[in-house]
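[1] Task: produce atomic coordinates for the following.
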Amino acid sequence: MLKLLVDENFDNTIVRGLFRRNPMLDMVRVQDVGLSGKDDPTILEWAAQEGRVLLTHDVATITRYAYDRVRKGQPMPGVVEISADALIGRVIEDMLVLVECSQEGELEGQVQYLPW
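    The predicted structure is shown next:
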């Protein structure tokens, strides 16, 4: 099962829904690990050190920094970009499939977009 890091401005309704459906998820929020207000490269570095896939709505900048890490040969466990206007129920279902069916390291160097 994938380990997740949830970006600071991510919809907490989705986070709560994921935990309701699977309370065993290994998921922490940026603000819970002392990264509130940190820049994207710092968040991606922490995620890489911890082996956590980042969940975000930030399609404007995170993607660029994630691919910069890949180009430099730095670890990047993965990013899941979730449209801010996607249906919450659909996002929860898609995320559960992704998390529960993926092996650790499977999203290394990738940016995935939900909904599919």
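
[2] C-alpha from now on. contacts and neighbour counts both.
    Noted.

[3] Helices of this structure, start to end?
    For the chain, applying DSSP state H gives helices covering 12-21, 40-50, 62-71, 88-101.

[4] Quick one: closest of those helices to Leu5.
    Comparison of the helices of the chain against Leu5 by Cα to Cα identifies helix 40-50 as nearest, at 6.7 Å.

[5] Summarise which helices and strands that closest one is packed against.
    Packing partners of helix 40-50 (3 or more Cα pairs under 8 Å, 6 or more residues apart in numbering; DSSP states H and E): strand 53-56, helix 62-71.

[6] now these in JSON lines, with mean neighbour count?
    Output for the helices and strands packed on helix 40-50, formatted as JSON lines (neighbours: other Cα atoms under 10 Å):
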{"stretch": "strand 53-56", "mean neighbour count": "25"}
{"stretch": "helix 62-71", "mean neighbour count": "17"}
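
[7] Proceed likewise with the subsequent sequence, for comparison:
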Amino acid sequence: MRLLTDENFNGAILRGSIGRLPELDVVRVQDVGLIHADDPTILDWAANEERILLIHDVATITLYTYERISRGLPMPGVVEVIATAPIGQVIDDLELFILCS
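    Below is the predicted model of the structure:
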């Protein structure tokens, strides 16, 4: 599974997930030159790279995600991770999601 994290994604969750799954293929938008990019650009990059986007805030990205789907464009996926959830629980849940996918 290939993942991309949004620029505001919790670093502790990312580090904990990599600690549990060292082979995890994950990059941050900061690592690929997309810092401050708009949502459609991030979704397009994720689709071209076949990466599922992990985010905390879905205020605007949901609209763009549905637009991509309705236009028949590739959409590997978007996973909203609740920012206020306990970090250990989120890491557990992400590990289960990744291992079962």
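
[8] Can you pull the TM-score for these?
    The TM-score (TM-score structural alignment, normalised by the length of structure 2) is 0.97; 101 aligned residues with a Cα RMSD of 0.6 Å.

[9] if we can go back for a sec, redo the helices of structure 1 as JSON lines? Include distance to Gln112 of structure 1.
    Output for the helices of structure 1, formatted as JSON lines (distance: least, Cα to Cα, whole Å):
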{"stretch": "helix 12-21", "distance to Gln112 of structure 1": "17"}
{"stretch": "helix 40-50", "distance to Gln112 of structure 1": "15"}
{"stretch": "helix 62-71", "distance to Gln112 of structure 1": "10"}
{"stretch": "helix 88-101", "distance to Gln112 of structure 1": "10"}
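
[10] Which among the ones you listed is found nearest to Thr56 of structure 1?
    It is, among the helices of structure 1 and with distance given as Cα to Cα, helix 62-71, at 8.1 Å.

[11] For Leu114 of structure 1, see how far away Lys87 of structure 1 is.
    Slight slip there: residue 87 of structure 1 is Leu, not Lys. 10 Å (Cα to Cα, to the nearest Å).

[12] more crowded one of these two?
    Between Leu87 of structure 1 and Leu114, counting by other Cα atoms under 10 Å, Leu114 is the more crowded of the two (15 against 11).

[13] re earlier: ok, which of the helices of structure 1 comes nearest Leu2 of structure 1?
    Per Cα to Cα, nearest to Leu2 of structure 1 of the helices of structure 1: helix 88-101, 5.2 Å.

[14] Mean deviation, that closest one versus structure 2?
    Mean deviation of helix 88-101 of structure 1 from its aligned counterpart in structure 2 after superposition (mean Cα distance after the TM-score superposition for structure 1): 0.8 Å.

[15] Give me the buried positions along that helix.
    88, 91-92, 95-96, 99 (16 or more other Cα atoms under 10 Å).

[16] ok, these vs Pro77 of structure 1, which is closest?
    For the buried residues of helix 88-101 of structure 1, the nearest to Pro77 of structure 1 is Val99 (12.9 Å; Cα to Cα).

[17] Adding distance to Asp26 of structure 1, write the helices and strands packed on helix 40-50 of structure 1 out as TSV.
    Formatted as TSV, the helices and strands packed on helix 40-50 of structure 1 follow (distance: least, Cα to Cα, whole Å):
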stretch	distance to Asp26 of structure 1
strand 53-56	11
helix 62-71	21
